[in-house]
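Visitor: Pasting the sequence and the predicted model now:
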Amino acid sequence: MAGTGTAADVPEIDLTGAEVLRDPVAAYGAARERGPVVRITAPGMPPMWALTRHADAKAMLGDHRFAIGADSFMRPDVSADLLPYLRTMSEMPAAEHTRLRKLVAPAFTVRRAADFRPRVEPIVDRLLDGLAEQAARAADGTVDLLPHFARPLPMDVICELVGIPEADRPRWREYGAAVAAGHGQGFADAVPGIIDGARAAVARRRAEPADDLLGGLIRAQADDGDRLSDTEMAAMVWQLVLSGQTPTNLIANAVAALLTRPDQLVALRADPALLPGAVEELVRWCGPGMLTIPRRAREDVELHGVRVPAGEPVVAVIAAANRDPRAFAEPDRLDVRRRPGQAAHLGFAHGPHFCLGAALARMQTEVALGALLRRFPGLALAVPPERVRPAPDPGTLRTAEVPVRL
């Protein structure tokens, strides 16, 4: 249905603007209150339509008229033989996407995440041992939580999930750091090693069944009567590596948020049973994903009277939607006691492309925060709170460092 509005009538956000780079959450929130539809621009990329309010963002993410495709993703510059492994499930046609998601979903359920928890806990404990050693060696007792805990944890968990041998894991940590750093040459250089390691892991697990993620996927194939190809299986490992870095920034953001809000930290320490709900609140309040993967309009669509022509990109502004006062009471306040309301946060998206690994990310974050707070009751920032600020990144909410004293 054609709308009467035009791009000229819509507020615009320049992703390179000083306000966005200084405080993207505040900038996106201000845009939300100017209007439900905004236009996002940045040098070197086409303009995108963006939905800023919770109800609209959620509706778009579940609307079949908006589709993810190959052009929704930035591809690293790699050799042609690796490209089939970089094709994500999200960009596949609906029937193919549904088939693959049905095959792999049993390995990513809440129950499977809970079953895997006892294997994550010793990984967390081992990293906390290393964190304590780093702090003991530092002259002032200060240690940065990001490189010594939050950053290595997700890749160590992924290696455990897919059965990467211990001897290979230091190299995979380097891959994880390159992926988390973004789309640069280091990212592209890491891809061949990740794909080679994924192919080797798939071959090893077919020959030697085990109770890990690949073993679960192989068993799910047998139970379902369908079969993932080796390429699809290795591609799943690649996608797990790519998306599995989310807890790095979520854990770092969460610790920084708690340490700069003593009342919330005290509440969580006093009642550890609050932790599962606190993780949900932290995803809402400081989750790293601020913009969704772009969708393309399959047809001309009207969004609040603005005509979006077929083929143009549309995103949901998660950072704005998750603090929409129309959906959440006192949305700018972090509240670890917040009870679930009618609206759920969109930190893991919504609809057919809801994050497959959400249960794993939640479990991993809960284990990490719980162990950190138990192990170090005197945990505190080693710098003034104003020093712990978001990096100038309009797409990902992340802190550059989290210096603490244990």
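Guide: Noted; the coordinates are in hand.
Visitor: From here on, just use CA atoms for contacts and neighbour counts.
Guide: OK.
Visitor: for the longest helix along the chain, the distance to its chain's centre please.
Guide: Using DSSP state H, we find that the single longest helix of the chain is helix 110-137. Its chain's C-alpha centre and that of helix 110-137 lie 19 Å apart, by C-alpha atoms, centre = their mean, to the nearest Å.
Visitor: other SSEs contacting the next helix or strand after it?
Guide: Per DSSP states H and E, the first helix or strand lying C-terminal to helix 110-137 is strand 142-144. The criterion is 3 or more C-alpha pairs under 8 Å, 6 or more residues apart in numbering; DSSP states H and E, and the helices and strands that strand 142-144 contacts are helix 110-137, strand 403-405.
Visitor: Mind telling me which residue is nearest the centre of the chain?
Guide: Against the mean C-alpha coordinate of the chain, by C-alpha atoms, centre = their mean, the closest residue is Thr246 at 3.5 Å.
Visitor: Next up, the contacts around that one.
Guide: Residues in contact with Thr246 (C-alpha atoms under 8 Å, 6 or more residues apart in numbering) are 154, 288, 361.
Visitor: In this model Ile251 seems to touch the second one, though I could be wrong.
Guide: If I follow you right, that is Pro288. No. Contact between Pro288 and Ile251 fails when scored by C-alpha atoms under 8 Å: they sit 9.5 Å apart.
Visitor: okay, these two: which has more neighbours?
Guide: Comparing Pro288 with Ile251 by other C-alpha atoms under 10 Å, the one with more neighbours is Ile251, at 29 against 26.
Visitor: Comparison target below:
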Amino acid sequence: MATESLDLPDVMSDAIMKDPYHGAGLLREQAPVVRGTLMGAVPVWYVTRYEEVMTVLGDRRFVSNIASVSGSQGEDARTQMAERLGVPPEDYPYLANGLLGQDAPDHSRLRKLVMRGFTVRRITELRPRLEEIAESLIDAFDGSSQVDLIAHFAYPLPLTVICELMGIPESDHADWHAWSSGLASLEPGVMPHALHDMVVGVRELIERRRNSPAEDLLTTLITTHDEDGDRLSVDELITFVITLMTAGHEPSAHALGNSIAELLTHPDQLARLKGESALWQTAVEELVRRCGPTQVSVPRYAAVDIELGGVRIRAGDVVQPMLTAGNYDPRRYTDPERFDVGRRMKAPGHGHLGFGHGPHYCLGAYLAKLQLGIALPALFRRFPRLTLAVDAADLPWQKLPGLRRLAELPVELAPAAR
């Protein structure tokens, strides 16, 4: 790996967004902790190697809320980002006060309450419906020779699943698609309006569910309480629904799109899976490690002065773990650039950083992997001769900060035999 340095790197810069794997690799091989900026303005420490990323994500001396830093006068990095994007102050809390922005004991309280409605058992019960949705979307391809799998498979699958889980009527699915896409765009003219419309939509949905309870997750969240009678407030409900809907739709959609593209550009690995279906379980983990859409974790703050990777980080400093850099770290993985659907990764966790680590480990990780483990085999069973409709070099990757995702994934469903 080259060791050229990047002057004050920013993961939101064109240089890194154009090729995040290469850019993250340059930083990782430069140092485990690199000084940079966030949105070209906020000073930040980028953490680039697996061991150090794990430390930041799992060590309680790194916190998610600037208010957890004793005596700190610093401004929350997400608030600064929101201001630069034009988010109205009244909507800040819905970005900053979710699970990802809280520390113990508030984080522990919120996670305990929402987990009561988001158990592995409840998600496992979704398997038959997941299979039905996937097959229905694939059925719609019959008679077509070419399909954009982002628009017609990767996007609608997780959107339908998360909307049905939450109890959002089908007539509102298009709105949620537009809102979550707008929020992920981080465009000043789009993102603030999408967030505001989402807040209004969730508030209305909560009122409907209070008046007409249903067998869905939102009703469960509205009625759930702990042994002391503690419940989620309306603002906490709104914040969690927004977090779950955006985290459960956009990343899952692009994890699926990225995975399909990865398999189609590695026909040897796809052939292994077609010949040995038991490998799909390890393949899903390898795909999340290799081409997960989330490149960086949300910012953390040093709660105390601490040394990390040979660098002295001061209390209140912003720290940004780079998940992609850690997932390709040769100090952790043998031949990390090689795609291997049979790769066995070591603990902790699932052996990669695709869903984070520690107290903020992704709440929807099991659902995301279940979707991949159902959708990918179903697609390639139905269309075993599926191929890209464009050269791999011409796939339209979007330039979005901290994300790796395709705008389109055009494929030939049944190409002529050669």
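Guide: Thanks, I have the structure now. Note that this is a predicted model, so its numbers are computed, not measured.
Visitor: And the TM-score, once the two are fitted together?
Guide: TM-score for the superposed pair, counting by TM-score structural alignment, normalised by the length of structure 1: 0.88. Supporting figures: 392 aligned residues with a C-alpha RMSD of 2.6 Å.
Visitor: ok so, going back, can you show me which of the contacts of Thr246 of structure 1 carry over to structure 2?
Guide: Counting by both residues aligned by TM-score structural alignment, their matches' C-alpha atoms under 8 Å, structure 2 reproduces these contacts from those: Pro288.
Visitor: returning to that earlier point: check which helix or strand the aligned partner of the residue nearest to the centre of structure 1 in structure 2 maps to.
Guide: Using TM-score structural alignment, the equivalent of Thr246 of structure 1 in structure 2 is Pro251. Secondary structure from DSSP H and E places Pro251 of structure 2 in helix 234-264.
Visitor: Give me the buried positions along the helix or strand that that helix is followed by.
Guide: Moving toward the C-terminus from helix 234-264 of structure 2, the first helix or strand encountered (DSSP H and E) is helix 267-275. Neighbour-count burial for helix 267-275 of structure 2 flags 269-270, 273 (criterion: 16 or more other C-alpha atoms under 10 Å).
Visitor: what span of structure 1 lines up against helix 267-275 of structure 2?
Guide: So helix 267-275 of structure 2 sits over residues 262-270 in structure 1, by TM-score structural alignment.
Visitor: the strands in structure 1, which residues?
Guide: Taking DSSP state E, the strands of structure 1 run over residues 12-14, 37-42, 45-51, 66-67, 142-144, 295-297, 301-303, 306-308, 313-316, 380-381, 403-405.
Visitor: Quick one: list the elements packing against the fourth one.
Guide: Same thing as strand 66-67 of structure 1. For strand 66-67 of structure 1, the packing partners by 3+ C-alpha pairs under 8 Å, 6+ apart are strand 295-297.
Visitor: how close does the strand it packs on sit to structure 2?
Guide: Superposing on structure 2 and averaging over aligned pairs (mean C-alpha distance after the TM-score superposition for structure 1), strand 295-297 of structure 1 comes out at 1.1 Å.
Visitor: which residue numbers in structure 2 go with that strand?
Guide: Strand 295-297 of structure 1 covers residues 300-302 of structure 2 once aligned (TM-score structural alignment).
Visitor: circling back: any chance of the strands of structure 1 in a markdown table, plus mean neighbour count and distance to Ser79 of structure 1?
Guide: Below are these laid out as a markdown table (neighbours: other C-alpha atoms under 10 Å; distance: least, C-alpha to C-alpha, whole Å):
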| stretch | mean neighbour count | distance to Ser79 of structure 1 |
| --- | --- | --- |
| strand 12-14 | 18 | 33 |
| strand 37-42 | 20 | 28 |
| strand 45-51 | 20 | 24 |
| strand 66-67 | 23 | 27 |
| strand 142-144 | 22 | 36 |
| strand 295-297 | 22 | 26 |
| strand 301-303 | 18 | 37 |
| strand 306-308 | 20 | 36 |
| strand 313-316 | 26 | 27 |
| strand 380-381 | 20 | 44 |
| strand 403-405 | 19 | 39 |
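Visitor: Would you format these as CSV with distance to Phe108 of structure 1 included?
Guide: Shown next, in CSV, are the strands of structure 1 (distance: least, C-alpha to C-alpha, whole Å):
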stretch, distance to Phe108 of structure 1
strand 12-14, 36
strand 37-42, 33
strand 45-51, 29
strand 66-67, 23
strand 142-144, 31
strand 295-297, 24
strand 301-303, 34
strand 306-308, 35
strand 313-316, 25
strand 380-381, 34
strand 403-405, 33
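Visitor: Looking at the ones you listed, which is nearest to Arg326 of structure 1?
Guide: strand 45-51 (14.0 Å; C-alpha to C-alpha).
Visitor: In structure 2, which residues correspond to the closest one?
Guide: The aligned range for strand 45-51 of structure 1 in structure 2 is 41-47, by TM-score structural alignment.
Visitor: Return the residue of structure 2 aligned against Phe108 of structure 1.
Guide: Phe108 of structure 1 maps onto Phe118 in structure 2, by TM-score structural alignment.
Visitor: check contacts around its match.
Guide: Phe118 of structure 2 makes contact with Leu217, according to C-alpha under 8 Å, 6+ apart.
Visitor: ok, now how distant is it from Ile374 of structure 2?
Guide: 19 Å (C-alpha to C-alpha, to the nearest Å).
Visitor: Please apply the same query to Arg60 of structure 2.
Guide: Going from Arg60 of structure 2 to Ile374 of structure 2 by C-alpha to C-alpha gives 36 Å.
Visitor: neighbour-wise, which of those two wins?
Guide: Shown here are Arg60 of structure 2 and Ile374; by other C-alpha under 10 Å, Ile374 has more neighbours (18 against 15).
Visitor: counterpart of the more buried one in structure 1?
Guide: By TM-score structural alignment, Ile374 of structure 2 lines up with Val367.
Visitor: Ignoring the adjacent residues along the chain, who's closest to its match?
Guide: The shortest distance from Val367 of structure 1 to any non-neighbouring residue, by C-alpha to C-alpha, 6 or more residues apart in numbering, is to Glu121 (6.6 Å).
Visitor: How about Arg78 of structure 2?
Guide: Here the residue nearest Arg78 of structure 2, using C-alpha to C-alpha, 6+ apart, is Ala96, at 6.7 Å.
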